[in-house]
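**Student:** With the input below, show me the fold.
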Amino acid sequence: MIDFNNIHGFISDMDGVIYHGNEILPGVPEFLSWLKDNGKKFLFLTNNSNLTPKGLQQKMARMGLEVGEEHFYTSAQATAAFLQDQAPGCSAYVIGEAGLLNALYDAGIVMNDVDPDYVVVGEGRNYSLDSLTKACNLVLSGAKLIGACADVSGPIENGIAPACGALISPIEIATGVKAYFCGKPNPLMMRTGLRMLNCHSADAVMIGDRMDTDIISGLESGMSTVLVLSGISTPETLRMYGYRPSTVLSGVGDIPAHAEASADHGSHDAPSST
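**Tutor:** From the prediction side, this is the model:
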């Protein structure tokens, strides 16, 4: 079991960890209060590219949780940062919503549906046969294919919803071109998160509900990892992978109790000063 009292930085996924759709998960308010009361550094690192950090802040506020905009980093921002580094001033044809479009715009990337340098895919309601057809032909004409994240699904209130990995796969199949994904488990996104917290990987923990993105990204970045069973994963999920998280919890609400138990155990073990 991780001693959460000795962890300085907490990086957490959101969908399936903090909420399902627009429903806050049990124990989340207590977890956030514990982080703030104990002066912990924390960052919500999400593969959902739909919302901007401001949009995520407002979504949390509607659920009664006050979290500053600086505590969010999205796969849309990671995608924009990657393209800005690779090809400053490039252009892109984009299938996605405000979070992705705004991040690309802020990075100086020009929208272009004629001869773009890149085709960039996130999630969004403007996903259609027409947009897929356009994307396929642009890729076949030489545009490079980029995905915000490789997740194939995400938890919602009444089940799952297809995510970027599923939505981009028809383009990959039709063109024979494999996409490059910028979100978790891409180590570039994890390194950015640690840099934002000004925290070493050995002093940080990654919390998530997916073995194939959250846990592997934390493990490969040298962080302790917590798999929570409040989202996609189940106890049976662990049998599918050749690696394991440091700890498995029912949800983030368990963390304050485990921290308190560790502190009590430490105080009982401490030698008397008399």
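
**Student:** Please make it C-alpha for all contacts and neighbour counts, starting now.
**Tutor:** Will do.

**Student:** Please enumerate the helices of this structure.
**Tutor:** Listed in chain order, the helices of the chain (DSSP state H) span residues 28-37, 53-62, 75-86, 98-106, 129-140, 164-175, 187-197, 216-220, 254-269.

**Student:** Second input sequence below; structure requested for side-by-side comparison:
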Amino acid sequence: MGNMPAYYRKAEDLKHRSSFEAYQVAYSVVSLTAKEGNRYAMMTLDWIREKKAFLIDMDGVIYHGKFLLPGVPEFISWLREEGKLYRFVTNNSYFTAEELSERLCAMGIDERPKHFYTSAMAAASFCSHQADDPTAWVIGANGLYSALEAAGVRITDENPEFVIVGESEKEYTWQAIEKAVNLVVNGARLIGTNADLAGPGSYGLVPATGAMIAPIEKAAGRKAYFVGKPNPLMLRRVMDSLGVHASESVMVGDSMGTDILGALETGMATVLVLSGMTSKHDLHKYAFRPDVVLQGVGSIPPVTED
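**Tutor:** Alright, predicted model coming up:
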């Protein structure tokens, strides 16, 4: 399938479902002829539906801010009815899995904390595998502290093995930056929960971990190691917890540079949804392509004809 020439087009009429599911898929991978393209798009989507495990990004895929995106309840219901394994995989290290569970519950989606995996949890897992008695000094929020504590990482400012930086509102101060720089210069390993430069906030974009850790990198003369997407390590940890291989799994996300790239380098199938940060006009900026491009996750369940 990967060798088939492809481009992306918008369905001309979403109101008609007579040509099978071509109109349900608002944006699909198609070949250079419409007839072959429709067939290829449906073959690809059927292939995606057969996957055993679904790894799903959250912001821009499941919700925007406090609002659930169209088609999400139907998608979640389909996952459950089909007995799919699934996890919500987010680069956000600010919230705990319990808080994310409560957030979705407030939107009408009842999900247990075990269905969430954050970049904070990925950082905690990384540190616990890198040292027998891991210690860390942290700039971050409750989500990061909770994940580190659960993984047995001891928080200290006395010769820590790691300096870990995640999203934070209160702890990110000039004094914290200065302390982090000196700890790293003296031998601590610099870890970032993700390399994202910005993320969605209440009034637009807000700086994310990649931007917050940059002054520490520059001043200390050290490069941070980022554990969040697109690092394949994070996605492999999730697949390991589900007991599946990459060939059985698919990543559903809205970011080419994190979700799709990370899944591609892990060997997973990929679905890009255009309900978030990426538009079809952005695709030419990348040398790689997802397996299928959809308007949103509501296009993944098959259409039920009345």
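
**Student:** circling back to that earlier point, export the helices of structure 1 to JSON lines and append columns for distance to I2 of structure 1.
**Tutor:** Below are the helices of structure 1 laid out as JSON lines (distance: least, CA to CA, whole Å):
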{"stretch": "helix 28-37", "distance to I2 of structure 1": "15"}
{"stretch": "helix 53-62", "distance to I2 of structure 1": "27"}
{"stretch": "helix 75-86", "distance to I2 of structure 1": "27"}
{"stretch": "helix 98-106", "distance to I2 of structure 1": "34"}
{"stretch": "helix 129-140", "distance to I2 of structure 1": "45"}
{"stretch": "helix 164-175", "distance to I2 of structure 1": "32"}
{"stretch": "helix 187-197", "distance to I2 of structure 1": "19"}
{"stretch": "helix 216-220", "distance to I2 of structure 1": "14"}
{"stretch": "helix 254-269", "distance to I2 of structure 1": "8"}
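
**Student:** how about CSV for these, with mean neighbour count added?
**Tutor:** Output for the helices of structure 1, formatted as CSV (neighbours: other CA atoms under 10 Å):
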stretch, mean neighbour count
helix 28-37, 16
helix 53-62, 17
helix 75-86, 22
helix 98-106, 21
helix 129-140, 17
helix 164-175, 18
helix 187-197, 19
helix 216-220, 21
helix 254-269, 14
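
**Student:** do you know which of those lies nearest G122 of structure 1?
**Tutor:** helix 164-175 (5.2 Å; CA to CA).

**Student:** In structure 2, what stretch matches the closest one?
**Tutor:** Counting by TM-score structural alignment, helix 164-175 of structure 1 lines up with residues 209-220 of structure 2.

**Student:** what about the matching stretch, how far off from structure 1?
**Tutor:** Averaged over the aligned pairs, stretch 209-220 of structure 2 sits 1.1 Å from structure 1 after superposition, using mean CA distance after the TM-score superposition for structure 1.

**Student:** List of residues touching that stretch?
**Tutor:** Outside stretch 209-220 of structure 2, the residues that touch it by CA atoms under 8 Å, 6 or more residues apart in numbering are 165-167, 172, 177-178, 180-182, 184-185, 192-198, 223-224.

**Student:** Next up, the contacts around the spatially most central residue of structure 1.
**Tutor:** What sits nearest the mean C-alpha location of structure 1, by CA atoms, centre = their mean, is T46, with 2.4 Å. Contact analysis of T46 of structure 1 by CA under 8 Å, 6+ apart lists S12, D13, M14, D15, F72, Y73, T74, S75.

**Student:** how about those residues in TSV, adding distance to T225 of structure 1?
**Tutor:** Formatted as TSV, the contacts of T46 of structure 1 follow (distance: CA to CA, whole Å):
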residue	distance to T225 of structure 1
S12	10
D13	12
M14	15
D15	17
F72	19
Y73	18
T74	19
S75	20
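
**Student:** Mind checking which of those are in strands?
**Tutor:** Members of the contacts of T46 of structure 1 lying in strands (criterion: DSSP state E): S12, F72, Y73, T74.

**Student:** Surely the third one touches R191?
**Tutor:** No: assessed by CA atoms under 8 Å, Y73 of structure 1 is found out of contact with R191, at 11.8 Å.
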